[in-house]
Every structure is written in structure tokens, then in C-alpha cells.
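**Q** pasting a predicted model and its sequence here:
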Amino acid sequence: MTWRAPEITRTPEPYVGDERTMLEGWLDYHRQTLLLKCAGLTAEQLRTPSVEPSGLTLLGLVRHLAEVEAWWFRENFAGQQVDYPYFTPDNPDADHDVSTADAEADLATFHREVALARAATAGRSLDETFTEVGPKRRTFNLRWAYVHMIEEYARHNGHADLIRERIDGVTGE
């Protein structure tokens, strides 16, 4: 039997709530939207590039966003030591190299990173600040990180929508 990305029932975005509820709700909505774009596809389809010359794939987006979750919420905000599954100093774009990737394992990594990101931010104030790791050393608050992640997912979900349409014609939502 051929493995396929699991189907997903997406939780609707929040319509009413306090700031934390809205930020977490919209971020979860976009996380689930990415998974919705992958649902039902085989590993081979998830590794299918969009259009030449781009090598962008749905699986590459899943891998990329798993690492972005770890970067902003765990390493930068929570100050945790993160062992990235794909990134290396010699190959910083390894998240997009899916030629030999294990799609099932990569989706599990995505789910794990989302859970770890939620744990890193649970009960923490949106006003809590942190200084970015690396040479820029910019200071942000947790609120900014949520807004940035919503933007990051929204942008990549647009890419995912086009890639999915190319694979099998599925569009929308």
C-alpha cells in the first residue's frame, strides 16, 4: 500500500477572542492549511517541484516551516539549544532538498516542532522580549513572533496552493 499524507480537518479561524486567542488561532489555522494542501498526496507527489526553474515543493515547505517554528519560538524566544533536522552551516537550504526525503518522517518532524513551539510559548506574555540569535541581534517581543509566523505561513500557503493545483488540480481553501 502506498503511503499518503493524512487527511486533516482544519479548525476554523477564530472570529472573536482576546489577542492571544486570535494570534494562536490564526497561526494554528495556517499550520493546518499547509497540512491540508498536503493531504492525500503520496510521498512522490509531495516531492514534486512546482515549475521550472523553481525546485519548490510541498514537502520542502513542510520541512522549511518546521525549522522556522524551531528558529523563532524555541531558539530565539525560549533560548533553547535546537538540533535542526535539515539545516547545516554548509547547506543552509537543506530543508528544500527533498530528493531523498522521507515524507512521513518529515511530517512527523513538523508536528513535533509545532508541539515544541506551543510548549515554548505556553503561559508566556506576548510582551516578553527576546534578542535574535545571530549577527543582527534585533529585539522582538513574542507578539511580533506570532504575527511574523502568521505572515510566513500565509505567504507559503499561497505557494502551496499553486503547487497543489499543479499536482492534481485541487484548489481553494
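**A** Received, thanks.

**Q** alpha carbons only for contacts and neighbour counts from here, please
**A** OK.

**Q** check which helices and strands the lengthiest helix in the chain is in contact with.
**A** The single longest helix within the chain, with elements called by DSSP state H, is helix 142-168. Under the contact criterion of 3 or more Cα pairs under 8 Å, 6 or more residues apart in numbering; DSSP states H and E, helix 142-168 touches helix 19-38, helix 58-69.

**Q** centroid-nearest residue for the chain?
**A** Per Cα atoms, centre = their mean, the C-alpha nearest to the average position across the chain is that of residue 65, at 2.7 Å.

**Q** I figured it hits residue 110, correct?
**A** Yes. Using Cα atoms under 8 Å, residue 65 makes contact with residue 110 at a distance of 7.5 Å.

**Q** rewinding a little: work out the gap between the longest helix of the chain and the centre of the chain.
**A** In terms of Cα atoms, centre = their mean, to the nearest Å, the centre of helix 142-168 is set 8 Å apart from its chain centre.

**Q** next, the one to line up against it:
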Amino acid sequence: MTSDSRIGPPYFGSERETLRAFLDYHRATLAMKCEGLTDEELRQQSMPPSTLSLLGLVRHMAEVERAWFRRVFEDNDVPLVWSDEIDFQAAYDASASTREEAFTAWEAEVANSRRIEREAESLDQAGYQPRWGEEVSLRMVMVHVLLEYARHNGHADFLREGVDGTVGA
């Protein structure tokens, strides 16, 4: 991995600034875990029977961003990136994927999510989560997506170590 260029969250800040900073920190962590690897290395799977790979995680997080920001706050019917049936497992199959494909989709969804969050008047803004048939707040969405990144960045730590032995933040 290259040097750590992530910007850490503030020690003091509003709730929104803090949530935004932690979310961006975890987004940057996933990208950092993939730095310097070839497509083949990014597709390298973990221990059988799992087919989890770093590239699969990037694809999955593109789906998470889309499902929790775009589908909740803009278009409840927009399909996922890699599945028309709202199958989140489909994104994990990165066997024919490339860094360019996965990162282009993920970066586009992150940019859209950031725009939605910045345009929202408050963390109390309501959106409709079609999978639950319920309204949810922007606050809840940001926390949920942050937790998704935190969990999957733990997986990324192990995956990266398995690819080339790199460990750490």
C-alpha cells in the first residue's frame, strides 16, 4: 500500500460533520486497502468456501451506497448496479470484473451519496427504504452505511494481508 493519505475525523464537530468525516474516512480506507494491486490480486478470494475478494467488496459497497442513498432519497425503483433483482450477493462475484469497472461504479455512487447528503437540509430528512416499506432518516442511513464500511473494512484487512502480507490501518 502507498502512504496513508486519509483525513481523520475531527475531535470536535457537529453531529453531521462527524458522521460525514467518519464515513469519508472509511470510504478512503477501502480504497487504500486496494491500492497498488492488480486486477488479479483484487479478485483473489479468501479462504474456501468463501468467494470474498477486495474487488467484490468494492462492488458490494457501490450497491450499498446506491441502495441507501439513491434508492432511499431519489428513486426507489432504480436497479442495483449488478443486479436487477436487488440481490446484494451478486456484487460479490467479481470473477470477471476489473478495478476500472468496480471503482468507476463505486466512485460514482459515493459522489452521488455525498451530493444527496450535502443537499439535505438536516439529518432528520426522511427518505423511503423500499426493502422495509418504511421511512428512515438521513441520520439512520449515514450510520447504517458507516457500519457497513466498518464491517467490510475489517474483511478488507484480512483480504489484503492474504494477497501480499500488508497489514495495518
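**A** Yep, it's here. Given the structure is predicted, the values throughout are model-derived calculations rather than measurements.

**Q** the longest helix of structure 1 vs structure 2, average offset?
**A** Once the two models are superposed, helix 142-168 of structure 1 sits on average 0.5 Å from its counterpart in structure 2 (mean Cα distance after the TM-score superposition for structure 1).

**Q** which residues in structure 2 does that helix match up with?
**A** Under TM-score structural alignment, helix 142-168 of structure 1 corresponds to residues 138-164 of structure 2.

**Q** buried residues of that stretch, list them for me.
**A** Going by neighbour count (16 or more other Cα atoms under 10 Å), the buried part of stretch 138-164 of structure 2 is 138-139, 141-142, 145-146, 148-150, 152-153, 155-160, 162-163.

**Q** and if you look at stretch 95-107 of structure 1?
**A** 95, 96, 97, 98, 101, 103, 106, 107.

**Q** among these, which pair sits farthest apart?
**A** 97 and 107 (14.9 Å; Cα to Cα).

**Q** element containing the counterpart of residue 104 of structure 1 in structure 2, please.
**A** In structure 2, the residue matched to residue 104 of structure 1 (TM-score structural alignment) is residue 100. Using DSSP states H and E, residue 100 of structure 2 falls within helix 99-119.

**Q** what stretch of structure 1 does the next helix-or-strand element following that helix fall on?
**A** Counting by DSSP H and E, the next helix or strand C-terminal to helix 99-119 of structure 2 is strand 126-129. Aligned by TM-score structural alignment, strand 126-129 of structure 2 falls on residues 129-132 of structure 1.

**Q** list the buried residues of that stretch.
**A** For stretch 129-132 of structure 1, by 16+ other Cα under 10 Å, it's 129, 130, 132.

**Q** for residue 9 of structure 2, which non-adjacent residue is closest in space?
**A** Leaving aside its sequence neighbours, residue 9 of structure 2 sits nearest to residue 21 (Cα to Cα, 6 or more residues apart in numbering; 4.9 Å).

**Q** can you tell me how far the one you found sits from residue 98 of structure 2?
**A** In this view, residue 21 of structure 2 and residue 98 of structure 2 are 28 Å apart by Cα to Cα, to the nearest Å.

**Q** before we move on, what about residue 80 of structure 2?
**A** Distance, residue 80 of structure 2 to residue 98 of structure 2, by Cα to Cα: 18 Å.

**Q** do residue 54 of structure 2 as well
**A** From residue 54 of structure 2 over to residue 98 of structure 2 the distance is 11 Å, taken as Cα to Cα.

**Q** repeat for residue 62 of structure 2
**A** Applying Cα to Cα, the value for residue 62 of structure 2 to residue 98 of structure 2 is 14 Å.

**Q** now do residue 133 of structure 2
**A** Counting by Cα to Cα, the separation of residue 133 of structure 2 from residue 98 of structure 2 is 34 Å.

**Q** list the contacts of the equivalent of the residue nearest to the centre of structure 1 over in structure 2.
**A** Per TM-score structural alignment, the equivalent position to residue 65 of structure 1 in structure 2 is residue 61. Residues in contact with residue 61 of structure 2 (Cα atoms under 8 Å, 6 or more residues apart in numbering) are 106, 149.
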